[in-house]
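Asks: sequence unavailable; structure follows:
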């Protein structure tokens, strides 16, 4: 039995999760082969070591090619400008399931990737008052989210983890700007996921979005228990870096743990 404890004191996002799994020893080669097999292009991935608060941690980054797109222009010109540049962002769930099905990965990784996308799709559909078949994955369906989620599933599957403990997920406060206007934090998709899947949330005083919809969907797809064993030993630790700069370092720690039976 392989057990994982996810320490989400800085929230959770897709790239942080993938980085923490790679840092734990998920195969970079396996991941790169799966990504190369996907019917999806227009991006590159980078796996690097970065320094956060003096710690050496893993960073997973999806870089969109030809993305000289100025996101601030969206606010000035609205959605049409947005779609003109990012025609590939408007995908439906069936398009994404097609991409997953055509990737060369294990059945376990495929099933998990589909589960994560379905959780995300249900939450986005509920937030926008539409159905999961109809919802446009504009933020979700963006190439970087697809790559994050498939990578998360592949790396998690590669580590062969059976149990996942997530006792608490920290979230910030305030609002975020999106193409549709200003949203409260947790953003509606995160709120819906946390609500539907009974994820244990702690609202911290930090201003900003600590939990992304992708991060929340990954957490709810893999969590098996929200109560940590009273005592355990740590076999290995992986740390993934987040991209955002808040007053607390943006880090996700993932620990492979062992529980020792009491005598």
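Replies: Great, that's in hand. None of the values given here were measured: they were computed from a predicted structure.
Asks: hey, let's count contacts and neighbours off CA atoms from now on
Replies: OK.
Asks: what segments of the stretch 101-250 of the chain are strands?
Replies: With strands called from DSSP state E, counting those that start in this stretch, the stretch 101-250 of the chain shows them at 163-165, 169-173, 175-178, 181-184, 201-207, 233-241.
Asks: mind checking those strands for the one nearest to residue 73?
Replies: Of all the strands of the stretch 101-250 of the chain, strand 175-178 sits nearest to residue 73, with 11.9 Å by Cα to Cα.
Asks: count of neighbours near residue 224?
Replies: 15 (other Cα atoms under 10 Å).
Asks: which residue packs closest to it, ignoring adjacent ones?
Replies: residue 164 (5.2 Å; Cα to Cα, 6 or more residues apart in numbering).
Asks: dump the residue contacts of that neighbour.
Replies: 3-6, 222-225 (Cα atoms under 8 Å, 6 or more residues apart in numbering).
Asks: filter the residues you listed down to the buried ones.
Replies: Buried members of the contacts of residue 164, scored by 16 or more other Cα atoms under 10 Å, are 3-6, 222-223.
Asks: for those residues, which one is nearest residue 240?
Replies: Out of these, the member with the shortest distance to residue 240 (by Cα to Cα) is residue 6, at 11.0 Å.
Asks: wait, that closest one touches residue 255, no?
Replies: Yes. Assessed by Cα atoms under 8 Å, residue 6 is found in contact with residue 255 at 6.5 Å.
Asks: now for the strand or helix carrying residue 254, which elements pack on it?
Replies: In this assignment (DSSP states H and E), residue 254 forms part of strand 251-258. In terms of contacts (3 or more Cα pairs under 8 Å, 6 or more residues apart in numbering; DSSP states H and E), strand 251-258 is packed against strand 3-7, helix 14-24, strand 233-241.
Asks: need the ones you listed in a markdown table with distance to residue 48, can you?
Replies: Shown next, in a markdown table, are the helices and strands packed on strand 251-258 (distance: least, Cα to Cα, whole Å):
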| stretch | distance to residue 48 |
| --- | --- |
| strand 3-7 | 21 |
| helix 14-24 | 9 |
| strand 233-241 | 10 |
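Asks: do you know which of the ones you listed lies nearest residue 111?
Replies: Per Cα to Cα, nearest to residue 111 of those: helix 14-24, 16.9 Å.
Asks: another one to put next to it:
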């Protein structure tokens, strides 16, 4: 029997929503993911957190990466430096979904995040064993080397590298840069590495034969990035989604991130508006950071 996975992205898709939904679908424990990710030897740079949240009545898993950063005196808390969009919910001081957009969104929200920043940070101080001062960002080339030299299974490495390459190429094209030198700022890099490698680990573990996705809603409106107001989807996201059917929505905000877009681009072999031919065996819901008034901001994954 062919094992199929349907990505029902009725509210968009991001890397953290994908990981949460996959873990919810298959009942995978966080320890398994932590153990596999430790093969990258980066565990002193982050901690993972899995929690159950309720999004507009749907019980969903929420996956967060908490950074083991020092809290600088100047109030630049890296945990959500790059959180340019989740305007509505700063409460989860590290909703990190995105981005990798790495270079741009860095400190947009700091001014109104300080009060919540500390919530989740205490207790992670043991992570600060080494200073990341020398690592302001990792280039695409550094990330490829990191994944290739890890102890992950070959199939996981290949899938993660494919997803990273799709993002790297889009960023390079948007910024008029060479792929090798595209850089992922510190937080964005760790975030992207965990989301992308984590997704590859879980998809590999589930031994899926075929991934089908719904058309992808990207959101609407504008998002504030350091360089100004950008249209949604952000340029890199749109570049990645070439050849992927998009779905119009009047929800304001960024529903799909570059990482989410790249996951769909690499994994989905076909697209279907409704659940494809399959006998459903397991269903999971992964929560996004934002909450919308009438639309549950979750990614549904159906396995069968």
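Replies: Right, received. Where do you want to start? It should be emphasised that the depicted structure is a prediction, and the values quoted were computed from it without experimental measurement.
Asks: by how many degrees do the strand holding residue 254 of structure 1 and strand 3-7 diverge?
Replies: 150 degrees (axes from the mean of the first three to the mean of the last three Cα atoms, to 10 degrees).
Asks: how about residue 194 of structure 2, nearest residue that isn't a chain neighbour?
Replies: Closest to residue 194 of structure 2 by Cα to Cα, 6+ apart is residue 37, at 7.4 Å.
Asks: ok, the aligned partner of the one you found in structure 1 - how many residues close by?
Replies: Counting by TM-score structural alignment, residue 37 of structure 2 lines up with residue 35 in structure 1. For residue 35 of structure 1, the count of nearby residues is 22 (other Cα under 10 Å).
Asks: so residue 35 of structure 1 versus residue 151 of structure 1, what's the distance?
Replies: 8 Å (Cα to Cα, to the nearest Å).
Asks: kindly report the same for residue 88 of structure 1.
Replies: Taken as Cα to Cα, the span from residue 88 of structure 1 to residue 151 of structure 1 is 19 Å.
Asks: of the two, which one has the most company?
Replies: Remark: of residue 88 of structure 1 and residue 151, residue 151 carries more neighbours, 28 against 13, as counted by other Cα under 10 Å.
Asks: aligned partner of that one in structure 2?
Replies: Aligned partner of residue 151 of structure 1 by TM-score structural alignment: residue 198.
Asks: verify the stated contact: its match with residue 37.
Replies: Yes. At 6.8 Å, residue 198 of structure 2 and residue 37 qualify as touching, with contact defined as Cα under 8 Å.
Asks: that older thread, the helices and strands packed on strand 251-258 of structure 1: which one's closest to residue 139 of structure 1?
Replies: That would be helix 14-24 among these, by Cα to Cα, at 12.8 Å.
Asks: please name every helix or strand in contact with the closest one.
Replies: Partner elements for helix 14-24 of structure 1 (3+ Cα pairs under 8 Å, 6+ apart): strand 55-64, helix 143-159, helix 213-222, strand 233-241, strand 251-258.
Asks: give the aligned range of it in structure 2.
Replies: Here helix 14-24 of structure 1 aligns to structure 2 at residues 15-25, judged by TM-score structural alignment.
Asks: what's the mean distance for the matching stretch versus structure 1?
Replies: Averaged over the aligned pairs, stretch 15-25 of structure 2 sits 0.6 Å from structure 1 after superposition, using mean Cα distance after the TM-score superposition for structure 1.
Asks: residues near the aligned partner of residue 62 of structure 2 in structure 1, how many?
Replies: Aligning on TM-score structural alignment places residue 62 of structure 2 opposite residue 59 in structure 1. Neighbour count for residue 59 of structure 1, taken as other Cα under 10 Å: 25.
Asks: relative to residue 215 of structure 1, how far out is residue 59 of structure 1?
Replies: Relative to residue 215 of structure 1, residue 59 of structure 1 is positioned 15 Å away (Cα to Cα).
Asks: tell me which of the helices and strands packed on helix 14-24 of structure 1 lies nearest to residue 118 of structure 1.
Replies: Going by Cα to Cα, the one of these nearest residue 118 of structure 1 is helix 213-222, 8.7 Å.
Asks: that closest one maps to which residues in structure 2?
Replies: Counting by TM-score structural alignment, helix 213-222 of structure 1 corresponds to 258-267 in structure 2.
Asks: doesn't residue 200 make contact with the residue nearest to residue 194 of structure 2?
Replies: No. Using Cα under 8 Å as the test, residue 37 of structure 2 is too far from residue 200 to be in contact (10.4 Å).
Asks: need the longest helix for structure 2.
Replies: For structure 2, the longest helix by residue count, based on DSSP state H, is helix 154-175.
Asks: show me which positions of that one end up buried.
Replies: The neighbour-count check on helix 154-175 of structure 2 (16+ other Cα under 10 Å) flags 156-173 as buried.
Asks: go on, stretch 242-252 of structure 1?
Replies: 242, 250-252.
Asks: repeat that for stretch 148-165 of structure 1.
Replies: Using 16+ other Cα under 10 Å as the test for burial, stretch 148-165 of structure 1 gives 148-159, 163-165.
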